[in-house]
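K.L.:
Okay, here's the prediction I keep looking at, along with the sequence it came from:
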Amino acid sequence: MLDTIIYDTGATPAVFVLCLGVSMLLGAVIAAFHSYRNRSSKNFLMTLVLLPAIVQSVIMLVNGNVGTGVAVMGAFSLVRFRSLPGNSREIASIFLAMAVGLATGMGYLMMAAVMTFIVGAVSIAIVAAPIGQARELERELKVTIPENLDYADIFDDVFASYSNGAQLVRVKTVNMGSLYELVYHITLKDRKNEKQMIDDLRTRNGNLEISCGRISEKVESL
């Protein structure tokens, strides 16, 4: 069932076209899996569709020539598949597309299909699972206060009412030293009370600038 369709006689034109079609079809499936609850550019999705076919074509061209195969793999190691920083999910999709291309290039079409659907199903299950949902309530809060206001514990009661935890992570002076900007990382109890929390903070800081937003995530690049 998982045997290759390419034998010692080499690949015929019909086999090559079949492998090429399967490669692009599985590439489209990989692109669909990658797009699940994820924002990607059209160029990147096009790369995921075409990459298995490109790798498959190269592998079939060097089939049986060990030296050429090693040289091609060395060339692949020098290629950058992206010009912008990518996250770990994009890297995983690229490696999956390359693995599918290697499998189809050697004639293991059923193995490539099984690998694609198993890895894709696992990735969707992980994305859909309630993992990391606590971060949905995490916020980075920036509060500006006058320089004569003691910020040590002035907002503790407000944070106790509206959050499950608050940590002061940074303090800096602004406006020629006449103001302080306090940066907190907080975990809200309920997103519906976010506006009320900001209103309560405004009564403490003299109605100066306050901003509250998601904590910026580090790029999970490899």
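P.N.:
Arrived safely, thanks for sending.
K.L.:
alpha carbons only for contacts and neighbour counts from here, please
P.N.:
Noted.
K.L.:
Longest strand in this protein, by number of residues?
P.N.:
As assigned by DSSP state E, the longest strand anywhere in the chain is strand 163-174.
K.L.:
The residue lying farthest from the centre of the chain: what secondary structure?
P.N.:
Within the chain, Asn148 marks the point farthest from the mean C-alpha position, 43.5 Å out by CA atoms, centre = their mean. Under DSSP: H, G, I helix; E, B strand; the rest coil, Asn148 falls in the coil class.
K.L.:
Which residues does the longest strand of the chain contact?
P.N.:
159, 179-190 (CA atoms under 8 Å, 6 or more residues apart in numbering).
K.L.:
Show the buried residues in these.
P.N.:
Taking 16 or more other CA atoms under 10 Å as the criterion, what is buried in the contacts of strand 163-174 is Phe159, Leu179, Tyr180, Glu181, Leu182, Val183, Tyr184, His185, Ile186, Thr187, Leu188, Lys189.
K.L.:
Would you mind giving the residues you listed as JSON lines with distance to Gly21 added?
P.N.:
Compiled in JSON lines, the buried ones among the contacts of strand 163-174 are given as follows (distance: CA to CA, whole Å):
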{"residue": "Phe159", "distance to Gly21": "58"}
{"residue": "Leu179", "distance to Gly21": "64"}
{"residue": "Tyr180", "distance to Gly21": "62"}
{"residue": "Glu181", "distance to Gly21": "58"}
{"residue": "Leu182", "distance to Gly21": "57"}
{"residue": "Val183", "distance to Gly21": "54"}
{"residue": "Tyr184", "distance to Gly21": "53"}
{"residue": "His185", "distance to Gly21": "50"}
{"residue": "Ile186", "distance to Gly21": "51"}
{"residue": "Thr187", "distance to Gly21": "49"}
{"residue": "Leu188", "distance to Gly21": "50"}
{"residue": "Lys189", "distance to Gly21": "52"}
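K.L.:
second one coming, line it up with the first:
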Amino acid sequence: MNTGGWSDLISAAGSSQSLSLQHVISAMLLAFVLCSVIAKLYQVTFQSLSYSRSFVHTLILGGMITCMVMMSMGDSLARGIGVLGALSLIRFRTVVRDPRDMMFLFAALGLGIACGAGMFAVAVTGCFLLSSVIALLHWAPFATRRRYEAMLRFLVETNDDKARLEVNGILDECCSAYTLLAMREAVQGNLLEYSYQVRLIDPSYQVDLVKKLEAADSIAEVNLVMQRTTVEL
């Protein structure tokens, strides 16, 4: 009976890797420095409105914790299964709405894995290349689209067909595209409230659009709210 395969499996499952204190400290400090670079780039290139300081801290702490877990597992299969079972008990209920934030988190965890596995060259090179790409995508005009979108609301008399035609004419003059989102009764059914998603030809047209609508006799309470493409309404 060949016992070589069983002995190799048992050795892999229970092997322990002895790491020096200097190696542990070096790996943890490198994970901290590289993840701090990623976190700083996230802070500098952030363009949305819901900035979270705790998420920036998570990028740094997540990389360092991953590095520690990787060094704790070493080459032991049993430790890896134990860590996987322990992590399966944790329920992360924080919703990451922006896929870009998720990629930054994956980058920090990847750097932590590389540092914990002792692949310092991979970690440093990966951090440098990722930082270069992040900076390039942020400052280069790649995938940029100039859109001047807004939410338009106004009131029109219920049976005034002439006003609705006038509204369409004004929208054609000032907007490159517009879509009717909602229409409901207001003021006990005497008026109709219209809600439009509009895309202006130029940002200066927002003043002209409001003035032209307010100049119409049967249109009242014109409200135009400009929005950014990164904001969900």
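P.N.:
Alright, I've got the coordinates. The shown structure was predicted, so the numbers you read here are calculated from the model rather than taken from an experiment.
K.L.:
How close are the two chains, by TM-score?
P.N.:
Scored against TM-score structural alignment, normalised by the length of the first structure, the superposed chains reach a TM-score of 0.83; 211 aligned residues with a CA RMSD of 2.4 Å.
K.L.:
Which members of the contacts of strand 163-174 of the first structure are the farthest-apart pair?
P.N.:
Leu179 and Asp190 (29.9 Å; CA to CA).
K.L.:
Tell me the spacing between the residue most central in space within the second structure and Glu193 of the second structure.
P.N.:
Per CA atoms, centre = their mean, the C-alpha nearest to the average position across the second structure is that of Asp98, at 2.1 Å. With distances taken as CA to CA, to the nearest Å, Asp98 of the second structure is found 33 Å from Glu193 of the second structure.
K.L.:
I'd like the contacts of strand 163-174 of the first structure written out as a markdown table, with secondary structure added.
P.N.:
Shown next, in a markdown table, are those (three-state DSSP):
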| residue | secondary structure |
| --- | --- |
| Phe159 | helix |
| Leu179 | strand |
| Tyr180 | strand |
| Glu181 | strand |
| Leu182 | strand |
| Val183 | strand |
| Tyr184 | strand |
| His185 | strand |
| Ile186 | strand |
| Thr187 | strand |
| Leu188 | strand |
| Lys189 | coil |
| Asp190 | coil |
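K.L.:
between these, which is nearest Val22 of the first structure?
P.N.:
For those, the nearest to Val22 of the first structure is Thr187 (47.4 Å; CA to CA).
K.L.:
For the second structure, which segments count as helices?
P.N.:
4-14, 21-45, 53-73, 77-88, 99-116, 120-139, 161-174, 205-215 (DSSP state H).
K.L.:
Among these, single out whichever gets nearest to Thr229 of the second structure.
P.N.:
With distances scored as CA to CA, the stretch of these nearest to Thr229 of the second structure is helix 99-116 (14.5 Å).
K.L.:
What spatial separation is found between the aligned partner of Leu213 of the second structure in the first structure and Tyr180 of the first structure?
P.N.:
Following TM-score structural alignment, the counterpart assigned to Leu213 of the second structure within the first structure is Leu201. Using CA to CA, we find Leu201 of the first structure at a distance of 15 Å from Tyr180 of the first structure.
K.L.:
how many neighbours does the match of Leu213 of the second structure have?
P.N.:
Neighbour count for Leu201 of the first structure, taken as other CA atoms under 10 Å: 19.
K.L.:
residue contacts, it?
P.N.:
Phe155, Val158.
K.L.:
Same check on the one 4 residues further on?
P.N.:
Asn205 of the first structure makes contacts with Val143, Thr144, Ile145, Pro146, as judged by CA under 8 Å, 6+ apart.
K.L.:
Surely the third one is in contact with Ser178?
P.N.:
This means Ile145 of the first structure. No: between Ile145 of the first structure and Ser178 there is no contact under CA atoms under 8 Å: 9.1 Å.
K.L.:
Compare these two (neighbour count), which wins?
P.N.:
Ile145 (24 against 11).
K.L.:
mind checking what that one lines up with in the second structure?
P.N.:
By TM-score structural alignment, Ile145 of the first structure lines up with Val156 in the second structure.
K.L.:
Against Leu192 of the second structure, how distant is its match?
P.N.:
Between Val156 of the second structure and Leu192 of the second structure the computed distance is 5 Å (CA to CA).
K.L.:
do Val207 of the second structure as well
P.N.:
Where Leu192 of the second structure is concerned, Val207 of the second structure sits at a distance of 23 Å (CA to CA).
K.L.:
One more: Gly4 of the second structure?
P.N.:
Taken as CA to CA, the span from Gly4 of the second structure to Leu192 of the second structure is 83 Å.
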